[in-house]
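J.: Here you go, sequence then predicted model.
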Amino acid sequence: MGESMTWVQAVILGIVQGLTEFLPISSSGHLRIVSEVFFGDDAGASFTAVTQLGTEAAVLVFFAGDIWRIMRAWFRGLFRAEHRADHDYKMGWYVILGTIPIGILGFLFKDDIRTVARNLWLVATMLIVFALVIAAAEYFGPKKRTLEQLTLKDGLVMGSAQALALIPGVSRSGGTISAGLFLGLDREAAARYSFLLAIPAVVASGLFSLPDAFEPSGEGLNASGAQLLVATIIAFAVGYAAIAWLLKFVVNHSMYWFVGYRIALGVLVLALLGTGVISAT
């Protein structure tokens, strides 16, 4: 049985979740690293999944108008053929179908995701390796197509890329945005679809993990219900600000800024592991 989480740890990890969920730097990887480096233990996959409900609530609020418009168009198109040419109707299907890969793989490998995938050697390596993928996407991606030009193929490819985020260190937004750039979407279009695509998967993951989070039985830091609630609220507030910042940032700045940060952090973690300062598990 792991140690009880303190309130300071819950607040810090809530801030980390909010800051990193939408940036292409891996929130699960950062929670794993921060909890190990500063607290000497793992916050746990369940804590990560539940606090992600806060950041996904931020997406729901930030994109409420878009979500309502897409849902309304989707339901109209289900019953009236003349509405099926509407891009919002198609977008509804793109989000639904794009969620299938991560849903299937998340279910099949749920035990590995909670255990071996959280090894810090793997997390640090993925930070570096996927930084190179993001750099390649930024360099080779034409970045000419808008969100209105998104196709079913784009949705399925980006949905498959999202599934890579089951490995801490990859990054959900990093995977989907990179795939979007390779497909020719501009940065803002790729980021917006990335946020919309994440909603079903992250909400389902968070709800699925609630029982484990409230009744922890494994190793790592164990948060109380009150701590989970506070951390989730903090993640919501910080995450909302992070969404607004990222959408403005990607309009005029390249993804190379995140590439440099990922590589530097990955190398630092590998050095700390190699010298025995921190433990990989």
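T.: That came through fine. Numbering: from 1, shown residues only.

J.: switch to C-alpha atoms for all contacts and neighbour counts from now on
T.: Noted.

J.: Looks like L246 contacts L23 (just checking).
T.: Yes. Contact criterion CA atoms under 8 Å: L246 and L23 qualify, at 7.1 Å.

J.: Surely A213 touches T51?
T.: No. Contact status for A213 versus T51: not in contact, 10.1 Å apart, counting by CA under 8 Å.

J.: between the two, who's got more neighbours?
T.: Set side by side, A213 and T51 show more neighbours around T51, with 27 against 23, by other CA atoms under 10 Å.

J.: Any idea how many residues pack against F208?
T.: Per other CA under 10 Å, the neighbour tally for F208 reads 14.

J.: Specify the next element, helix or strand, located C-terminal of the helix or strand containing it.
T.: For F208, the host element (DSSP states H and E) is helix 187-214. Of the helices and strands lying after helix 187-214 in sequence (DSSP H and E), the nearest is helix 225-252.

J.: tell me the angle that next one makes with helix 187-214.
T.: Direction vectors for helix 225-252 and helix 187-214, defined by axes from the mean of the first three to the mean of the last three CA atoms, to 10 degrees, enclose an angle of 170 degrees.

J.: after helix 225-252 comes which helix or strand?
T.: Stepping forward along the backbone from helix 225-252, the first helix or strand reached (DSSP H and E) is helix 256-274.

J.: Figure out how far that next one is from the centre of its chain.
T.: Computed by CA atoms, centre = their mean, to the nearest Å, the separation of helix 256-274 from the middle of its chain amounts to 19 Å.

J.: Next, the buried residues of it.
T.: Buried positions in helix 256-274, judged by neighbour count with 16 or more other CA atoms under 10 Å: Y256, F258, V259, R262, I263, L265, G266, V267, V269, L270, L273.

J.: Export these as CSV, with columns for distance to A85.
T.: Written out in CSV, the entries for the buried residues of helix 256-274 read as follows (distance: CA to CA, whole Å):
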residue, distance to A85
Y256, 37
F258, 37
V259, 38
R262, 41
I263, 43
L265, 45
G266, 45
V267, 48
V269, 49
L270, 50
L273, 54
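
J.: and which of the residues you listed is nearest E138?
T.: Proximity of the buried residues of helix 256-274 to E138, judged by CA to CA, is greatest for Y256, which lies at 7.4 Å.

J.: structure B:
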Amino acid sequence: MTWFQALILGIIQGLTEYLPVSSSAHLVLVPWLLGWRSDERLVFPFDVLVHWGTLVPVLIYFRHDLWAILAGGWAGLRKGVPFATPEGRLGGWILLATVPAEILGLLLKRSIEAVFLQPVLVGALLFGTAGLLWLGERLGRRERDLGRMTVGDALVIGFAQALALLPGISRSGATMAAGLGRGFLRPEAARFSFLLSIPALLGAGLVALGDLYRIGLPPEAMTPILIGFLSAALSGYLAIWGLMKMVRRRSLRPFAVYCAGIGALTLMLSLLRG
């Protein structure tokens, strides 16, 4: 893997992790479309550590929310009522919504990994992301804030996040669409989606780091990983900032059109390549 490929893949990871277009799909499809060939020993550690690069911007952007959630939860815990405050309850909803993806990810790990080797299937699954976004915008009432979240809301959004274990189904797209479908305001659905990404990224990263520890990190991987990590962190912050501004005024339908277009392009190219 060259430094240029690491830079491009890091930028793609950062942008698509938070934009509702599926980061996993782009990381599979871009090298396939461009005909890039990477050392198999480098691909896994690069993906793992660059994925963690996208955790940095969400921690920075939502640092005030995270501090309020931790402070509220700790204050309530000391009194024996950890979910008594709005911030404490929000933290509880985030933890509850994390459970479905964590359980299914562990149970279906090998089956899901096999999908990453099939670019055509990944392209087809992008139509799923397009459909979820379109339905969320079409059916959502967009009148509730996160202070009115219920157990049912958290579980629906959590199972939507579990769908994104499949490459091609966007995690942010699925969770935002589910939030819209449950009647949340678009900025509130986006905010919960981003906060929900924190335990998801941490959990997935820890599991992958365990695998990486057993495999070992090749010395030649350090430079591309550093370039990819930094570019993913910077582009990820720009993606969060831009999307949070956008959802205050505009719908997510352009992303649905984009996902459908990339999916169609992938299927057409696969037919042409035979």
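T.: In hand now; what should we look at? Note that the coordinates shown come from a computational prediction; the quantities given were computed from them, not determined experimentally.

J.: hmm, back to that, more crowded one of L246 and L23 of the first structure?
T.: When L246 of the first structure and L23 are compared on other CA under 10 Å, the one with more neighbours turns out to be L23, at 20 against 16.

J.: so the more buried one is in which element?
T.: For L23 of the first structure, no secondary-structure element claims it when assigned by DSSP H and E, so it is in no helix or strand.

J.: Against G260 of the first structure, how distant is the closest residue to L181 of the first structure other than its chain neighbours?
T.: Closest residue in space to L181 of the first structure, ignoring its immediate chain neighbours: G141 at 4.8 Å, by CA to CA, 6 or more residues apart in numbering. Separation of G141 of the first structure from G260 of the first structure (CA to CA, to the nearest Å): 18 Å.

J.: thinking again about what came up before, in the helix holding F208 of the first structure, which residues are buried?
T.: If you call a residue buried by 16+ other CA under 10 Å, then helix 187-214 of the first structure has these buried ones: 187-203, 205-206, 209-210, 213-214.

J.: same question, stretch 106-123 of the first structure
T.: So for stretch 106-123 of the first structure, counting by 16+ other CA under 10 Å, buried means G106, I113, R114, A117, R118, N119, L120, W121, L122, V123.

J.: how about those residues in TSV, adding distance to V61 of the first structure?
T.: Listed next are these as TSV, based on distance: CA to CA, whole Å:
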residue	distance to V61 of the first structure
G106	26
I113	29
R114	29
A117	31
R118	30
N119	34
L120	33
W121	36
L122	34
V123	31
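
J.: Among those residues, which are located in strands?
T.: Secondary structure from DSSP state E places none of those in strands.

J.: Pick the one among those residues closest to F47 of the first structure.
T.: Nearest to F47 of the first structure among those, counting by CA to CA, is R114 at 10.7 Å.

J.: quick one: contacts for P216 of the first structure?
T.: Shown in contact with P216 of the first structure (CA atoms under 8 Å, 6 or more residues apart in numbering): N222.

J.: how about the residue sitting nearest the centre point of the first structure, what does it touch?
T.: For the first structure, R172 is the residue whose C-alpha lies nearest the centre (CA atoms, centre = their mean; 3.7 Å). Under the criterion of CA under 8 Å, 6+ apart, the neighbours of R172 of the first structure are E21, F22, P24, S26, Q162, A163, L164, A165, L166, S194, A198.

J.: likewise R148 of the second structure?
T.: For R148 of the second structure, the set of contacting residues under the criterion of CA under 8 Å, 6+ apart is empty.

J.: related to what we said a few turns ago, export the contacts of R172 of the first structure to CSV and tack on distance to L150 of the first structure?
T.: Below are those laid out as CSV (distance: CA to CA, whole Å):
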residue, distance to L150 of the first structure
E21, 23
F22, 20
P24, 21
S26, 25
Q162, 16
A163, 19
L164, 21
A165, 21
L166, 24
S194, 12
A198, 16
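
J.: Now flag whichever of the residues you listed is closest to D66 of the first structure.
T.: Using CA to CA, the contacts of R172 of the first structure come closest to D66 of the first structure at S194, 13.4 Å.

J.: need the contact list for that closest one.
T.: Counting by CA under 8 Å, 6+ apart, the residues that S194 of the first structure touches are M158, R172, S173, T176, I177.

J.: The helix or strand R89 of the second structure falls within versus helix 186-215: what angle between them?
T.: Here R89 of the second structure sits within helix 86-107, counting by DSSP H and E. With the same axes, to 10 degrees as the criterion, the two stretches helix 86-107 of the second structure and helix 186-215 enclose an angle of 40 degrees.

J.: May I see the buried residues of helix 86-107 of the second structure?
T.: Of the residues in helix 86-107 of the second structure, those scored as buried under the neighbour-count criterion (16+ other CA under 10 Å) are 86-94, 96-102, 105.

J.: Residue in the second structure paired with I234 of the first structure?
T.: I234 of the first structure is assigned S231 in the second structure as its aligned equivalent, the criterion being TM-score structural alignment.

J.: Is T48 of the first structure in contact with H30, as I believe?
T.: No. Under the criterion of CA under 8 Å, T48 of the first structure is not in contact with H30, lying 10.1 Å apart.

J.: and the residue nearest to the centre of the first structure, how far is that from I25 of the first structure?
T.: Distance, R172 of the first structure to I25 of the first structure, by CA to CA: 9 Å.

J.: and if you look at L196 of the first structure?
T.: Distance from L196 of the first structure to I25 of the first structure, counting by CA to CA: 18 Å.
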